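Q: just need the structure, nothing else, for what follows:
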Amino acid sequence: MTQPKPEALLPISVVSARSGLAVSAIRYYEERGLVNSPRRVAGRRVYHRTVLRRLAFIAAAQKIGLTIAEIQAAMAELPIDRAPSPKEWARLSQPWKERIDQRIAELEGLRMSLEDCIGCGCLSMTACGILNPQDQAAEEGSGARWSGRRKSPEA
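A: Just a heads-up that it's a prediction; the model follows:
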């Protein structure tokens, strides 16, 4: 690994400001091996400017819904000292596209289901595919059995 030029090094405060992440988040990602600080200047962490692309990569992965462990696995295929190339990005992001397509399909189904249950409020209506799929609440009796619950009993 070649040593970065001093002007290519950014203090953690600048990385934080430019990435929009808290300093603590950057340190957390460093602890997890997702980014690295090549050295310290006057006892303070400094990062090569390519860390900004790695942090953007992490943010994109999190928006898609990947866990830190999944992001670690993807980034383990990349050298730690540089940002992913367009070819590497395309290869790593391909499975994410499938995940996005699945989420889009789920959201479209949810949108269609909303028309059936807006305003019903009963939570045990047999047609409610959102709050009471397959009329599971009917097994517990009549009325709003799951009112206030965040998930069904089987979830």
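
Q: going forward, measure contacts and count neighbours with C-alpha atoms only.
A: Will do.

Q: what comes up buried for the helix or strand residue 112 falls within?
A: Secondary structure assignment for residue 112, by DSSP states H and E: helix 86-117. Across helix 86-117, burial judged by 16 or more other Cα atoms under 10 Å covers 92, 96, 113, 117.

Q: before we compare anything, build this one as well:
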Amino acid sequence: MTETIDIAEVAKRSGLPASTLRYYEEKGLIQSTGRRGLRRLFDSSVLQHLALISLGRFAGFSLEEIAALFTPDGPKIDRDLLLAKADELDNNIQRIMAIRDGLRHAAECRAPSHFECPKFQRLLRAAGKGKLKNPRKSGGKTR
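A: Predicted structure coming up:
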């Protein structure tokens, strides 16, 4: 039999605030097993679910994408989805490295003004065309 722990202990062990745990439960990502007074109770296996959710969030998956991983039989990880996310991360890394290199060049550039530096001008043009957008997905809560 697995251990039952209350929401305060889950929060302590996972490092997530109780409000996030309640939000994840509301979204169907985790399930409580009952209550002890006003406190929700969880099976200790919830900690592994929360670790998977945290890993997914860190990798840039939306909560909706993460929720799709959970089935009644347990987590089912879509390998194609993982490969697509890895490709997306590769693209973001390349873009961020180009920005980093441009900023370093601008910091060290000997041109009298940054606006006279061709490399800085290219960086400005890219920004002006919206090519430097934040890679994080917008919309919805990001707890």
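
Q: need the buried residues of helix 86-117 of structure 1 in TSV with distance to residue 16 of structure 1, can you?
A: Formatted as TSV, the buried residues of helix 86-117 of structure 1 follow (distance: Cα to Cα, whole Å):
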residue	distance to residue 16 of structure 1
92	25
96	26
113	41
117	44
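
Q: show me which of these is closest to residue 106 of structure 1.
A: The shortest gap between residue 106 of structure 1 and any of the buried residues of helix 86-117 of structure 1 belongs to residue 113, at 10.5 Å (Cα to Cα).

Q: check contacts around the closest one.
A: 128, 129, 130 (Cα atoms under 8 Å, 6 or more residues apart in numbering).

Q: the counterpart of residue 63 of structure 1 in structure 2: what secondary structure?
A: Mapped onto structure 2 by TM-score structural alignment, residue 63 of structure 1 lines up with residue 58. Counting by DSSP: H, G, I helix; E, B strand; the rest coil, the backbone at residue 58 of structure 2 sits in helix.

Q: neighbours around residue 58 of structure 2, how many?
A: 10 (other Cα atoms under 10 Å).

Q: any idea how far residue 85 of structure 2 is from it?
A: Per Cα to Cα, to the nearest Å, residue 58 of structure 2 is found 11 Å from residue 85 of structure 2.

Q: same question for residue 47 of structure 2.
A: Distance, residue 47 of structure 2 to residue 85 of structure 2, using Cα to Cα: 24 Å.

Q: before we move on, what about residue 37 of structure 2?
A: Taken as Cα to Cα, the span from residue 37 of structure 2 to residue 85 of structure 2 is 42 Å.

Q: ok, residue 56 of structure 2 - contacts?
A: 62, 66.

Q: where do the strands sit along structure 2?
A: Secondary structure of structure 2, counting by DSSP state E: strands at 4-6, 34-36, 39-43, 70-71, 74-75.

Q: so which of the contacts of residue 113 of structure 1 persist in structure 2?
A: Checked against structure 2 using both residues aligned by TM-score structural alignment, their matches' Cα atoms under 8 Å, those keep these contacts: 128, 130.

Q: helices - which of the contacts of residue 113 of structure 1 land there?
A: When the contacts of residue 113 of structure 1 are checked against helices (DSSP state H), there are no matches.

Q: how far away is residue 113 of structure 1 from residue 103 of structure 1?
A: For residue 113 of structure 1, the distance to residue 103 of structure 1 (Cα to Cα) stands at 15 Å.

Q: same thing with residue 30 of structure 1?
A: Applying Cα to Cα to residue 30 of structure 1 and residue 103 of structure 1 gives a distance of 30 Å.

Q: residue 126 of structure 1 too?
A: Distance, residue 126 of structure 1 to residue 103 of structure 1, by Cα to Cα: 25 Å.
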